[in-house]
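Enquirer: Build me a model:
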Amino acid sequence: MAGSMLASLTTAGVGGPAGKLVEAGTEQEIIDAVSAADDAGEPLLILAGGSNLIISDAGFGGTVVRITSSGFTVNDDDASCGGVMVNVQAGQDWDELVEYTVLHAFSGLETLSGIPGSTGATPVQNVGAYGSDVSQTIATVRTWDRETRAIKSFTNFELKFGYRTSLLKRTTVNGSPRYVVLSVEFQLGLGRMGTPIRYAELARALDVPVGSRAYANDVRREVLRLRSAKGMVLDPPDRDTWSTGSFFTNPIVPESEASGLPVDAPRFPAGEEGKVKLSAAWLIENAGFAKGFGLQTSSENGRPDQSSRGADMPTAGGRASLSTKHTLAVTNRGGASAEDLLGIARLVADGVERTFGIRLHPEPLLINCSL
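Expert: A predicted model of the protein is given here:
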């Protein structure tokens, strides 16, 4: 499918034409499509749920392989040891998988409810939310190694997971991975109780102490409620959900750098000696960018006026803005281009750096574009 517009395949709703678009619904079809592009020397972009990338308005001139494989198998041979193995195809819708595991009393994924996208993308980004991430449950990832032209499986340890990153992400350039994910195997616990609640906001919603457990069904319900309130569950009529989710990662900085911030700036353990994790949302809001920044309202004299900081700055004409529910999401309000979304993100990143001296970095992959 030459010339297919990629905007309709992404949750942000932006992206120009593909040179060639190939759909691959099985492991062999994925390998064949990737190998054909490599044999032809064409640039390659892997796409599935389209929830974690911004594709430029110029599009992608090479081959886009859209992974549509789905389904999973459950091996409960190890149930006597208190767990099950769930092997999941790369194109499987993530939240459908999470819902299944919760309904069948497999614990470990419940706090990751409502995250849009495909299962194959989760190990690349080490997807996480509400105090947990997929590195805590992934056993192995099966991939196609484009360099050696062979199947390559990685153990959890070999994936070298970090905060929103992995070996798979670190070996991906402009959306073109060395290792193409074919399937992911999770090791999950058995029982209707979820894993310990590590996130204070979720613990409050469940009315349990941090570190205690709650029924996985209840955890899923509250996570979906919290995410929906932030515009983080896909809902086409709600323009706040036309985004890549959180656009910026929480910065991890040396403690000396964080010491210059106001005392009320949130700080969290970073898992690295001498470093702390900061809240990107706090930095954005305290640099003066409110929810809805970039939207236009009518002022008393009838002229457009910015609804928040930046009235004297060029924005996207109201086509793109920060979410009205959550300052971490850059949203397509209708008719936005990739450059509109990036323009809002640049203003925010520049403003945070000007105010606090800390540069925010994008979480989604930026394809043929940059901040």
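Enquirer: C-alpha only now, for contacts and for neighbours.
Expert: Noted.
Enquirer: Any buried residues in the longest strand seen in the chain, and which?
Expert: For the chain, the strand reaching the highest residue count under DSSP state E is reported as strand 179-190. The neighbour-count check on strand 179-190 (16 or more other C-alpha atoms under 10 Å) flags 179, 180, 181, 182, 183, 184, 185, 186, 187, 188, 189, 190 as buried.
Enquirer: Sequence B follows; please return its structure for comparison with A:
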Amino acid sequence: MRSAVPLAELTTLRVGGRATIAECAGTDALVAAVRALDAAGVPVLLFAGGSNLLVSDDEVPGVVVRIMAEGVELGADSVTADAGANWDAVVAKTVRAGFGGLECLSGIPGSAGATPVQNVGAYGVEVADLLRRVRLLDRATGETHWVEPGELGFGYRTSRLKHRSGAVVLAVEFALDPTGASAPLRYRELAQRLGAAEGESRPAAAVRETVLGLRAGKGMVLDPADHDTWSAGSFFTNPVVAHDRVDRVRAAIRAQLGEVQVPEFPAAHGVKFSAGWLIERAGFAKGFPGPDAAARLSTKHTLALTNRGAAAAADIVALARTVRDGVADRFGITLTPEPVTVGVEI
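Expert: The predicted model follows:
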């Protein structure tokens, strides 16, 4: 174990207090570490890519178990990855090998094991669309087993694994298209860039390259030299408003903005609104609150909260509260943070 390690050095937001870290280079070591710490009653924080975490500036209690198992194995129509494998490296390997399916999820930072927890999605594709199974460690019994997607309760950016500590993801398996065709293109901007109609497919390699370009233009591909990428990606999820509240929300928006075209999308149990659109219309421009602030909205994308080089977790929290409360005051919609928070409350 290593003591007094600043988590700010390991998270994509570049914030986080000091912690004792147990680094687990393989799955067997990960299982053994979690079992031993649980048996001793030591608090455990599971940590892999650090891309979806907002950690307090205070010392982190217990032990941070860093998941570093990185194996990736291709099958005839599938890929299996250890939980600690870099997610974009997994996607890149499948595309280079001539497979399609995961290309729309290119450029997303973090680990493979985190993808089913969050039901990660982008450009019209979600993990739940392609996941075959997940290998879990049951912390109550100490046993490991594979589970099917139907057991994970997937929803928009959520699953039964999220905000729960009873299971540890050890590995994931995804279905692939051996023809090399992409998943059907469901995101209009992406389809237009590729000269395709929505629902058509294109070669996975071309889709991956286009997705990476789109993400880079929004500061959503990690670059140590670009503070717009010192973030946790999209900080708020797109809010889903229940059917019985939709008319009131629409009326509130029009009362503030007049007769505008409001971006809306069908969703289970309601209507999904664009968080980025709401943030901008609530008066928060790119780069808010200004060039001297330690934490600012990205200069490329209002949905990302960024560390400009010297921000602490408290600065990110204060900015998140300001944006969330501003949208709620103006439109009556409360945005939900996407990152997992440790030791802080927004």
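Enquirer: counterpart of the longest strand of the first structure in the second structure, which residues?
Expert: Counting by TM-score structural alignment, strand 179-190 of the first structure pairs with residues 167-178 of the second structure.
Enquirer: can you give me the helices in the stretch 201-346 of the second structure?
Expert: 204-217, 243-257, 275-281, 313-331 (DSSP state H, counting those that start in this stretch).
Enquirer: hmm, back to that, now do the match of strand 179-190 of the first structure: everything it contacts.
Expert: Outside stretch 167-178 of the second structure, the residues within contact range by C-alpha atoms under 8 Å, 6 or more residues apart in numbering are 27, 76-83, 98-102, 112-114, 130-139, 161.
Enquirer: Could you rerun that using 6 Å?
Expert: 77-83, 99-101, 113, 130-139 (C-alpha atoms under 6 Å, 6 or more residues apart in numbering).
Enquirer: what's the answer for stretch 188-195 of the second structure, then?
Expert: With C-alpha under 6 Å, 6+ apart, stretch 188-195 of the second structure has contacts from 185, 198.
Enquirer: Where does residue 13 of the second structure fall, secondary structure wise?
Expert: Assessed by DSSP states H and E, residue 13 of the second structure sits outside every helix and strand.
Enquirer: so who does the residue nearest to it when sequence neighbours are not counted touch?
Expert: Excluding the flanking residues, the one nearest residue 13 of the second structure by C-alpha to C-alpha, 6 or more residues apart in numbering is residue 231, at 4.4 Å. Listed by C-alpha under 6 Å, 6+ apart, the contact partners of residue 231 of the second structure are 12, 13, 305, 306.
Enquirer: quick one: which of those is nearest residue 38 of the second structure?
Expert: Proximity of those to residue 38 of the second structure (C-alpha to C-alpha) peaks at residue 12, which lies at 27.6 Å.
Enquirer: what does the closest one align to in the first structure?
Expert: Alignment note (TM-score structural alignment): residue 12 of the second structure maps to residue 11 of the first structure.
Enquirer: Against residue 234 of the first structure, how distant is the closest residue to that match other than its chain neighbours?
Expert: Closest residue to residue 11 of the first structure apart from its sequence neighbours, by C-alpha to C-alpha, 6+ apart: residue 51 at 5.0 Å. Residue 51 of the first structure sits 10 Å away from residue 234 of the first structure when distances are taken as C-alpha to C-alpha, to the nearest Å.
Enquirer: Residue 124 of the first structure too?
Expert: Taking C-alpha to C-alpha, one finds residue 124 of the first structure at 21 Å from residue 234 of the first structure.
Enquirer: higher neighbour count, the two?
Expert: residue 124 (25 against 21; other C-alpha atoms under 10 Å).
Enquirer: which residues does the corresponding residue of the second structure for that one contact?
Expert: Counting by TM-score structural alignment, residue 124 of the first structure corresponds to residue 117 in the second structure. Residues near residue 117 of the second structure by C-alpha under 6 Å, 6+ apart: 159, 161, 162.
Enquirer: Work out for me the element the counterpart of the last one in the first structure sits within.
Expert: Using TM-score structural alignment to pair residues, one finds that residue 162 of the second structure aligns to residue 169 in the first structure. Applying DSSP H and E as the criterion places residue 169 of the first structure in helix 167-170.
Enquirer: Once you drop chain neighbours, what's closest to the most centrally placed residue in the first structure?
Expert: Nearest to the mean C-alpha position of the first structure, counting by C-alpha atoms, centre = their mean, stands residue 52 at 4.8 Å. Spatial nearest neighbour of residue 52 of the first structure, chain neighbours left out: residue 364 (4.6 Å); criterion: C-alpha to C-alpha, 6+ apart.
Enquirer: Determine the number of other residues adjacent to that neighbour.
Expert: 18.
Enquirer: aligned partner of it in the second structure?
Expert: Under the alignment (TM-score structural alignment), residue 364 of the first structure pairs with residue 339 of the second structure.
Enquirer: Am I right that residue 123 of the second structure is in contact with residue 187?
Expert: Yes. At 5.2 Å, residue 123 of the second structure and residue 187 qualify as touching, with contact defined as C-alpha atoms under 6 Å.
Enquirer: Aligned to residue 230 of the first structure, what sits in the second structure?
Expert: Using TM-score structural alignment, residue 230 of the first structure pairs with residue 218 in the second structure.
Enquirer: still on that earlier bit, dump the contacts of residue 117 of the second structure to CSV, plus distance to residue 248 of the second structure and neighbour count.
Expert: Below are the contacts of residue 117 of the second structure laid out as CSV (distance: C-alpha to C-alpha, whole Å; neighbours: other C-alpha atoms under 10 Å):
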residue, distance to residue 248 of the second structure, neighbour count
159, 29, 20
161, 33, 19
162, 30, 17
